[in-house]
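Student: below is the structure, and that's it, no one-letter string:
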């Protein structure tokens, strides 16, 4: 497997890569992972890994080959390009000394896709790619500084990797048209949704709220996860500011880390209705989510078909209602509405967001009924067993006929 993100990262793509690799190892496969140094979502190299150039470690029967790369604390197109280039260069210079039977790549990163393609072609084995985010579209839609100039280049390289892959998995059907437009035959594209990789809450909700200092009289709105550009989290700061002005008993909490956290903290200065929490550990995470009254996912209005927030699967497990401040035509909106566990409001519109929050606060029983759809949806469609079985089946499809050379 090639995946820049891997355990001990416990948010984003890392948990999915980890669970897939550990599932394959438990099934008897000699499983190796070419990974980067843990850095997400803080965009700082994790303790115990800083200063390491290369290392090999074994976790749950999986051999992880880690290679050092740059970790930009602030995202621009140039810094992202350097990040990708460093991953690619180190992976090319020091590939794992393993001859694989199949290569499975998680994208992003774009460099990981190129490395996976290179490893598969050198070993003359099938290459399976799982698309978590579309990098070309991300550069175009996320608002990253300089992104428009590199979108075509990133999209072109991404398309080349996907066209040469034997099988392409996408985590949502909204990605299918974008991938086939790159020239990937439809029959090689398969939808493999992510699954709920965290357990449901089991603690006392009232005690968790008390520990966090959340008043029972306040409607607590929680955003958990990465604080990056594409999330467009300014809308939550402005919604909190409006709540203060209107005297609404609304408290908005941002839990997590990311390259926009410091800027958001500066923007929120003097807004007591908004507060920040550090990332929660794996055991505490579902308890904090369940202690909130409303869970919120936000995206910039320009984000349509380039990513699906991994936090949604965790949100659905808690039984709390979800508000999605996202483009109505995007995959995130479709997933929230399909679950029946939440509602969708216009993106980057703090007035609309606050109005929806207040409507949930005014009808707590209705909000609870709405949120109760989440665990049922997760049980039917997002179980880890079903998700891992889909990945195993995807690998089974990667049987390249003799003599086939995709270029």
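Tutor: Cool, got the structure. The structure displayed is predicted, hence computed values, not measured ones.

Student: going by C-alpha atoms from here, please, whenever you check contacts or count neighbours.
Tutor: OK.

Student: which ones are touching residue 355?
Tutor: By CA atoms under 8 Å, 6 or more residues apart in numbering, no residues touch residue 355.

Student: try it again with 10 Å
Tutor: The neighbourhood of residue 355, defined by CA atoms under 10 Å, 6 or more residues apart in numbering, consists of 239, 243, 345, 361.

Student: only the buried subset of those residues, as a PyMOL command please.
Tutor: Buried subset of the contacts of residue 355, written as a PyMOL selection, criterion 16 or more other CA atoms under 10 Å:
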select buried, resi 239+243+345+361
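
Student: out of the contacts of residue 355, who's nearest residue 224?
Tutor: residue 239 (16.4 Å; CA to CA).

Student: hang on, the closest one in a strand?
Tutor: No. Applying DSSP: H, G, I helix; E, B strand; the rest coil, one finds residue 239 to be helix, outside a strand.

Student: mind putting the contacts of residue 355 into JSON lines with secondary structure?
Tutor: Output for the contacts of residue 355, formatted as JSON lines (three-state DSSP):
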{"residue": "239", "secondary structure": "helix"}
{"residue": "243", "secondary structure": "helix"}
{"residue": "345", "secondary structure": "strand"}
{"residue": "361", "secondary structure": "helix"}
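
Student: take the one below as the second:
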């Protein structure tokens, strides 16, 4: 098939759109990606890229077309708005030119926020009647209201109508969490369009290089958090749990990643003298994760106690499972249920730092054999439910049925 993937984020940014494009191309499909100039998450354009540099590339056989955008900068509300809509506008212009020169069999929209990424796909559909498959990874306008702090009813109603329009224009709506179904059905009768299409872990995590060079990790019982350190991840309660365990000097919190809440984390560490038990290592490429996870005793995942997050399964749940390490989860909903079903770790309610501290201390006292068994339970569950090969095979079946 001749497939167009529409997404604001693509390689060298680290998103599932990379795996999807490269794997589909590898399987013999002709894949084009319409994307933006890489600037996530730091908000600055990556070295080697620019408004007049590397706007067209071919990587692993995939044709990449980069539309202009205003970089997200430090991520303030106005700057994010301009980032989202500038890309949607310029990518729609690119989509119109593409529609005139190429005929696509399917358009796949990869949508972590923002929802506006659908616009260029809609342009192609209007010109070619090409079916659009909408991979929803973030619910709008709920995400805008809860994570973005937008309370203005006029703005929320505007985005609700936008979302409803996009759902109506979709051939299928692919959801990463079964909990998304409720939100989507509240916006219209889209039941026959919904298909479950979960996240997977990168091969570099599930079978990566355990000897990839990483900084020295301190000795002790290592509780590792890897990924975005942002508002949604409830760093306040992770830090509160670390404070409660301050006297348990054998327990070390290792934070691998960066994000908007990193300044808060670093200030908290200084204010409460946690330098001996909490370590911030910064951001590393996905290729380094297997090496990091191999050093961990427990992998930590968390989300705030908000209705939208209770419907979400963080992608790191699958990544953690694939590593064969036990998981400590401070979240509600489907992600927590997956961990319980797999018997691969410990779960506490979202926002409960006291229980988190208690369960981490409990885990630190378990034998290596007990922890290893949990880890292998998770890996087995991952292999059965979340391997990329099976997910992409399912995607091929979905987009081949019109």
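Tutor: Thanks, I have the structure now. Given the structure is predicted, the values throughout are model-derived calculations rather than measurements.

Student: hang on, the earlier thing: tell me which two of the contacts of residue 355 of the first structure sit farthest apart.
Tutor: 243 and 345 (16.9 Å).

Student: residue 324 of the second structure contacts residue 375, doesn't it?
Tutor: Yes. Using CA atoms under 10 Å, residue 324 of the second structure is in contact with residue 375, at 4.3 Å.

Student: settle it for me: which of the two has more neighbours?
Tutor: Taking neighbours as other CA atoms under 10 Å, residue 324 of the second structure and residue 375 compare with residue 375 leading, 27 against 23.

Student: tell me which residue of the first structure matches up with that one.
Tutor: Under the alignment defined by TM-score structural alignment, residue 375 of the second structure corresponds to residue 371 in the first structure.

Student: with adjacent residues omitted, what lies nearest to its match?
Tutor: Nearest residue to residue 371 of the first structure, sequence neighbours excluded (CA to CA, 6 or more residues apart in numbering): residue 321, at 3.8 Å.

Student: what's the residue mapped onto residue 320 of the first structure from the second structure in contact with, if anything?
Tutor: The alignment partner of residue 320 of the first structure in the second structure, by TM-score structural alignment, is residue 325. Residues counted as contacts of residue 325 of the second structure (CA under 10 Å, 6+ apart) are 293-299, 344-345, 371-379.

Student: kindly report the same for residue 59 of the second structure.
Tutor: The contact partners of residue 59 of the second structure, by CA under 10 Å, 6+ apart, come to 11, 21, 22.

Student: which one in the first structure is aligned with it?
Tutor: Using TM-score structural alignment, residue 59 of the second structure lines up with residue 59 in the first structure.

Student: centroid residue for the second structure?
Tutor: residue 315 (5.2 Å; CA atoms, centre = their mean).

Student: and the strands in the stretch 201-350 of the second structure, which stretches?
Tutor: 221-226, 251-256, 278-282, 298-302, 327-330, 345-348 (DSSP state E, counting those that start in this stretch).

Student: among those, which is nearest residue 55 of the second structure?
Tutor: Nearest to residue 55 of the second structure, of all the strands of the stretch 201-350 of the second structure, is strand 278-282, at 28.9 Å by CA to CA.

Student: return the list of helices and strands in contact with that closest one.
Tutor: Here strand 278-282 of the second structure touches strand 221-226, helix 235-244, strand 251-256, helix 262-271, going by 3 or more CA pairs under 10 Å, 6 or more residues apart in numbering; DSSP states H and E.

Student: so what touches the last one?
Tutor: Think helix 262-271 of the second structure. For helix 262-271 of the second structure, using CA under 10 Å, 6+ apart, the contacting residues are 228-231, 235-236, 238-240, 242-243, 255, 273-280, 282.

Student: now do the contacts for residue 247 of the first structure.
Tutor: Residue 247 of the first structure sits in contact with 241, 273, where contact means CA under 10 Å, 6+ apart.

Student: can you check residue 276 of the first structure too?
Tutor: So residue 276 of the first structure contacts 222, 223, 252, 253, 254, 255, 256, 257, 261, 264, 265, 268 (CA under 10 Å, 6+ apart).

Student: let me know the closest of those residues to residue 353 of the first structure.
Tutor: The nearest member of the contacts of residue 276 of the first structure to residue 353 of the first structure, counting by CA to CA, is residue 252 at 11.5 Å.

Student: so residue 154 of the second structure is in which element?
Tutor: Per DSSP states H and E, residue 154 of the second structure falls inside helix 153-169.

Student: give me the helices and strands touching that helix, please.
Tutor: Checking 3+ CA pairs under 10 Å, 6+ apart, helix 153-169 of the second structure ends up next to helix 118-128, strand 132-136, helix 142-146, helix 180-185.

Student: average gap between the third one and the first structure?
Tutor: Right, the one you point to is helix 142-146 of the second structure. Its aligned residues in the first structure lie a mean 2.0 Å from helix 142-146 of the second structure after superposition (mean CA distance after the TM-score superposition for the first structure).

Student: matching residues in the first structure for that helix?
Tutor: By TM-score structural alignment, helix 142-146 of the second structure lines up with residues 137-141 in the first structure.

Student: cool, the first one as well?
Tutor: Under TM-score structural alignment, the counterpart of helix 118-128 of the second structure in the first structure spans residues 113-123.

Student: just the buried positions in the matching stretch, please.
Tutor: 113, 114, 115, 116, 117, 118, 119, 120, 121.

Student: and of these, the nearest to residue 53 of the first structure?
Tutor: residue 115 (18.2 Å).

Student: tell me how far that closest one lies from residue 270 of the first structure.
Tutor: Going from residue 115 of the first structure to residue 270 of the first structure by CA to CA, to the nearest Å gives 47 Å.

Student: distance from the match of helix 118-128 of the second structure to the second structure after superposition?
Tutor: Relative to the second structure, stretch 113-123 of the first structure is 1.7 Å off (mean CA distance after the TM-score superposition for the first structure).

Student: any idea how far residue 217 of the second structure is from the residue at the greatest distance from the centre of the second structure?
Tutor: The C-alpha centroid of the second structure is most remote from residue 247, which lies 33.8 Å away (CA atoms, centre = their mean). Look at residue 247 of the second structure and residue 217 of the second structure: by CA to CA, they are 19 Å apart.

Student: likewise for residue 29 of the second structure?
Tutor: Relative to residue 217 of the second structure, residue 29 of the second structure is positioned 42 Å away (criterion: CA to CA).

Student: got the contact list for residue 137 of the first structure?
Tutor: Contacts of residue 137 of the first structure were listed using CA under 10 Å, 6+ apart, and they are 147, 148, 151, 152, 154, 155, 178, 303, 304, 305, 306, 307.

Student: may I ask which of these has the most neighbours?
Tutor: Taking other CA under 10 Å as the neighbour criterion, residue 303 ranks highest of those with 26 neighbours.
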